[in-house]
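**Student:** Build me a model from this:
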Amino acid sequence: MIITDLHIHSQYSRAVSPQMEPPIMAQWAGRKGINLLGSGDFTHPLWLRGLESQLREVNEGIYQLKTVEQIAGGHFAPVNFLITGEISCIYSQGGKIRKIHLVVLIPSFKVAYKINQELEDHGFNLVSDGRPILGFSARDLVELLKGVDKRIAVIPAHIWTPWFGLYGSRSGFDSLAECFGDMGQYIHAIETGLSSDPAMNWQIRELDSRQIVSFSDAHSPQKLGREMTVLKRKDNGDKSFSFADVAEALEDKSGSQWKIAYTVEFYPQEGKYHYSGHRRCGVCQSPEETQKLGTTCPVCGKPLTLGVMHQVQLTVKSPKLKVIEEIDGDGVRWIKSSLAKNRPPYVTLVPLLEVLSESLNCGVSSQKVVNEYNNLTVNLGSELEILLRRKGKEIEKMAGWRVSEAIAKMRGGDINIEPGFDGQFGRVQIFGRQEKQERKQMGLF
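**Tutor:** Below is the predicted model:
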């Protein structure tokens, strides 16, 4: 399996942790269960030079740290890197200001330098932000990138986000064709983003011929792997892989030796733009409420930020899709398409730090939670293995009944979530109020 997270940011992007540097990223990727991590921000000259000095090529377009810094007591395989970045295109088209983010996968450092030179020749500033802002249409950027190297892969990022999403309510498009024109033929995959999941995207007819992938868009090491795309080889051949193998799997190219096995999803309700609303006034509306009450804040009269669920329902042209839910032997709920049998399934998880935070009744960054996280990942394996595969008795022995029960409930989808809206993350509640009250009362005896 190739467990990938290819959309991340470096310390050179705005609002990103200074810990987002290769050795720390690799350590956390190992903890998370990731074995192929995007470098992020290849367009930033200082970051690109730093990557080149710290990484060595182990296969075509695949890199590892020259000096592997082991996690104390850990038993994680070396983490591979693939050169990636995200580019922000802001421009006018059809009488509207358009804003769209694109994830770009690059086959080599040589190609990365060529792209950066092309962008600088166009007068773009690559130094001010790891995710550069270009006054360039998405269509023209794809043409430029493909002109540099046909192997480059371009994936529209978090396509439903109100700002910077392909279908975003504030500055997006009605279709791939409207956005990319004749370059749409080179868009083989789209990224769900944290506020949508594959099932929501399965309903969009023009995406029937595109792969649906998910990555974390992490701005700190702890957020790596909150969404991932897992690839598997179609046969029992050599498990080594190259840039071409990854790109072809994400494209679902005929003859590819690898394919998408499944994606790991954030609960979309937890995403910052799942429902419509106005954060300042505390207004949060479901699509049904928005349809009934309108798109204006009832408190202040300003326009609501329309959520992803609302936008999906406006876009869907076909009958509502039915999904198939299957519970495997480990109690994990897998979701599959009822119509498109070729669509990879997905699983929806709550990050382990959040599970521990609620189980231990401590803040997600508290020392108690961090210590328990380290204890579990050192002794039971990666976060992904713990959340998906470790037996309840193993988890209970290491961390206690409450943590084991929380993971079991999360695996089966037995949780409650207050949906996110207008830039505010949703709130996960694994244990209901009654369970918490019972625990509080037990503590009195």
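**Student:** C-alpha from now on. contacts and neighbour counts both.
**Tutor:** Will do.
**Student:** Quick check: closest non-adjacent residue to Met1.
**Tutor:** Closest residue in space to Met1, ignoring its immediate chain neighbours: Lys232 at 4.7 Å, by C-alpha to C-alpha, 6 or more residues apart in numbering.
**Student:** I'd assumed Trp258 was in contact with the one you found.
**Tutor:** Yes. Assessed by C-alpha atoms under 8 Å, Lys232 is found in contact with Trp258 at 5.5 Å.
**Student:** If you count surrounding residues, which of the two has more?
**Tutor:** Trp258 (24 against 17; other C-alpha atoms under 10 Å).
**Student:** didn't the more buried one look like it was pressed against Leu231?
**Tutor:** Yes. Contact criterion C-alpha under 8 Å: Trp258 and Leu231 qualify, at 6.5 Å.
**Student:** okay, and the common contacts of these two?
**Tutor:** Counting by C-alpha atoms under 8 Å, 6 or more residues apart in numbering, the shared contacts of Trp258 and Leu231 are 246, 249.
**Student:** Proceed likewise with the subsequent sequence, for comparison:
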Amino acid sequence: MPYVADLHIHSRFSRACSPALNVPNLVEWAKLKGIDLLATGDFLHPLWLTELKANLKEDGSGFMTHNSSEIKFVLSVEIASIYSHQGRVRRVHNLILLPSFETAEKFQKALLTRHATLASDGRPIVGISSKEILSMALEVSEKALVIPAHVWTPWFGILGSESGYDSLSDCFEDLVDKIYAIETGLSSDPAMNWRISELDGRSIVSSSDAHSLPNLGREATVIDEDTNKGFGGLWEALAQQKITTTIEFYPEEGKYHFTGHRNCGVRYNPEEEKQNGVVCPKCGRGLTVGVMSRVEELANRQQQELRIKNQGGIITTEMFSKRPGYQMLVPLLQIIAEAMHSTPTSQKVLNEYKKLTQNLGGEIKVLTKVDLAEIARLVGPKIAEGVGRMRQGKLVIDPGYDGVYGIVKIWPDGEEIMEAPQLGLFE
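**Tutor:** Sure thing, here's the model as predicted:
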């Protein structure tokens, strides 16, 4: 039976992360979200690794559990590699998944022998190349999964405009065939990645990169396996593109979607960038080239070639019939907050959220499958209307740029509504 996986999160030992990120809370929120497999995040941090070992029990499959919970965990860490390669400074984030505490400790020791500092940040910064990180991970486990994270982010994505590469091959060279998957990141969706032929033979996964509990599952991947198959099943799913679908944040909400300069309030879509260039017209400084423009630069396919279609809210491409589809969702807390004229962190919003998710089977199910009348019965017609508008794609969208998050709203207040029809996920 397919399961929902969030393969990229952080612990409270990463900078700018919530102090509430501990194992019991992760289990609670994974249930609220409808997540079956959750990454641990940050296993290289010595204090977090000790805490993980005290709270999680290996089940013999490469996954782990907490007490009697059905939620599975997989060991994960994001590493920031900053190094010189091919005459340029590279800054690349990679996600590493390993199948046991033993392999995690071996990997930790291998990095320490390279004088990596692991105790100051759950997402360590190392002067070790991405290729070397991949090689070191494979040395501790031949089934290690190394996934380039948020690949299009300008500053830390492997294909980013500021300090990335023009291809995976340029980065990983003769080891590139060991890269089985890439992560979309919040500022891109699978369709943008379908335009890059080098990614054709690789799985495209999506994860939350959560720094707080409510952000778990804002992006996720539905794996076409059973959690009982453990890490081996996950490895096989990614290596053989056995993915059912992915759950996506609206990419316009990502903070690097368009090109721009936030200090001057300058924002360009790709066509405007072509017309105006990448120098700020107000201050003369260089603009941060956004994900959309970077995709246009590296793509060797036009959007029209993909022949994108939407069936029941699942977006697919006729060009690649075996590619899994995806669905874009708005977080339930955000919908409730807007309906109640409040904030996603308020107690009254959280109360309604838990009422829905605890009674109707988790956030993902509420957003995609639960009858609107059932939602209205529990929390009233306004929230049900908001979920309905989200499913129909009746949204107000204001794209992000240069570190400024975009805005996706359910109800307009004078802005233009962008239509993006969405319906069921598991139908």
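**Student:** Tell me the secondary structure of Phe173 of structure 1, please.
**Tutor:** On the three-state scheme (DSSP: H, G, I helix; E, B strand; the rest coil), Phe173 of structure 1 is labelled coil.
**Student:** per the alignment, it corresponds to what in structure 2?
**Tutor:** When structure 2 is aligned by TM-score structural alignment, Phe173 of structure 1 is paired with Tyr165.
**Student:** Quick check: closest non-adjacent residue to its match.
**Tutor:** Leu159 (5.1 Å).
**Student:** Touching, that neighbour and Val151? I think so.
**Tutor:** Yes. With contact defined as C-alpha under 8 Å, Leu159 of structure 2 reaches Val151; the gap is 5.4 Å.
**Student:** what's Asp42 of structure 2 in contact with, if anything?
**Tutor:** So Asp42 of structure 2 contacts 10-11, 13-14, 48-49, 76-78, 122-123 (C-alpha under 8 Å, 6+ apart).
**Student:** Can you select the buried ones among those for me in PyMOL?
**Tutor:** In PyMOL, this line selects whichever of the contacts of Asp42 of structure 2 come out buried by 16 or more other C-alpha atoms under 10 Å:
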select buried, resi 10+11+13+14+48+49+76+77+78+122+123
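**Student:** From the contacts of Asp42 of structure 2, which land in strands?
**Tutor:** 76-78 (DSSP state E).
**Student:** Switch these over to CSV; also include distance to Leu360 of structure 2.
**Tutor:** Shown next, in CSV, are those (distance: C-alpha to C-alpha, whole Å):
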residue, distance to Leu360 of structure 2
Ser76, 30
Val77, 32
Glu78, 33
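**Student:** which residues in the stretch 51-200 of structure 1 form strands?
**Tutor:** Along the stretch 51-200 of structure 1, counting by DSSP state E, counting those that start in this stretch, strands occupy 55-59, 62-65, 80-93, 96-106, 133-134, 153-156, 189-191.
**Student:** residues contacting the alignment partner in structure 2 of Ala26 of structure 1?
**Tutor:** In structure 2, the residue matched to Ala26 of structure 1 (TM-score structural alignment) is Val27. By C-alpha under 8 Å, 6+ apart, the contact list for Val27 of structure 2 reads 66, 69, 71.
**Student:** what do we get in structure 1 for the last one?
**Tutor:** What it means is Ile71 of structure 2. Aligned counterpart of Ile71 of structure 2 in structure 1: Val79 (TM-score structural alignment).
**Student:** Just give the number of residues close to the closest residue to its match other than its chain neighbours.
**Tutor:** Take Val79 of structure 1 and drop its neighbours on the chain: the residue closest to it by C-alpha to C-alpha, 6+ apart is Asn35, 4.7 Å away. Neighbour count for Asn35 of structure 1, taken as other C-alpha under 10 Å: 20.
**Student:** Verify the stated contact: Asn35 of structure 1 with Gln64.
**Tutor:** No. Counting by C-alpha under 8 Å, Asn35 of structure 1 does not reach Gln64; the two are 10.2 Å apart.
**Student:** residues in contact with Ala30 of structure 2?
**Tutor:** 36, 38, 71, 216-217.
**Student:** And those residues, which is closest to Lys109 of structure 2?
**Tutor:** Leu38 (24.4 Å; C-alpha to C-alpha).
**Student:** For that closest one, which three-state class applies?
**Tutor:** strand.
**Student:** From what I see, it and Glu70 are in contact.
**Tutor:** No. Using C-alpha under 8 Å, Leu38 of structure 2 is not in contact with Glu70; the gap is 11.2 Å.
**Student:** okay, those two: which has more neighbours?
**Tutor:** Between Leu38 of structure 2 and Glu70, counted using other C-alpha under 10 Å, the more crowded position is Leu38 (27 against 13).
**Student:** Next up, the contacts around the more buried one.
**Tutor:** Counting by C-alpha under 8 Å, 6+ apart, Leu38 of structure 2 has contacts 5-7, 30, 71-74.
**Student:** If we use 6 Å, what do you get?
**Tutor:** 5-6, 73 (C-alpha atoms under 6 Å, 6 or more residues apart in numbering).
**Student:** again, but for Ala39 of structure 2
**Tutor:** Taking C-alpha under 6 Å, 6+ apart as the contact definition, Ala39 of structure 2 lies against 7-8, 73-76.
**Student:** can we see that at 10 Å?
**Tutor:** 5-10, 26, 63, 72-77, 97, 207, 209 (C-alpha atoms under 10 Å, 6 or more residues apart in numbering).
**Student:** Equivalent analysis for Asp6 of structure 2, please.
**Tutor:** Contacts of Asp6 of structure 2 by C-alpha under 10 Å, 6+ apart are 30, 35-40, 73-74, 205-210, 216-222, 247.
**Student:** Could you let me know which of the ones in strands among the contacts of Asp42 of structure 2 ends up closest to Leu199 of structure 2?
**Tutor:** Glu78 (20.8 Å).
**Student:** The closest one is in contact with Ile96, isn't it?
**Tutor:** Yes. Under the criterion of C-alpha atoms under 10 Å, Glu78 of structure 2 makes contact with Ile96 at 6.3 Å.
**Student:** Next, show the common contact partners of these two.
**Tutor:** Contacts common to Glu78 of structure 2 and Ile96, judged by C-alpha under 10 Å, 6+ apart, are 8, 41-43, 146-149.
**Student:** Taking those together, which two end up most distant?
**Tutor:** Phe43 and Pro148, at 17.1 Å, using C-alpha to C-alpha across those.
**Student:** before we move on, the earlier item: quick check: neighbours shared by Leu159 and Val151 of structure 2?
**Tutor:** Shared contacts of Leu159 of structure 2 and Val151, defined by C-alpha under 10 Å, 6+ apart, comprise 92, 165, 168, 291.
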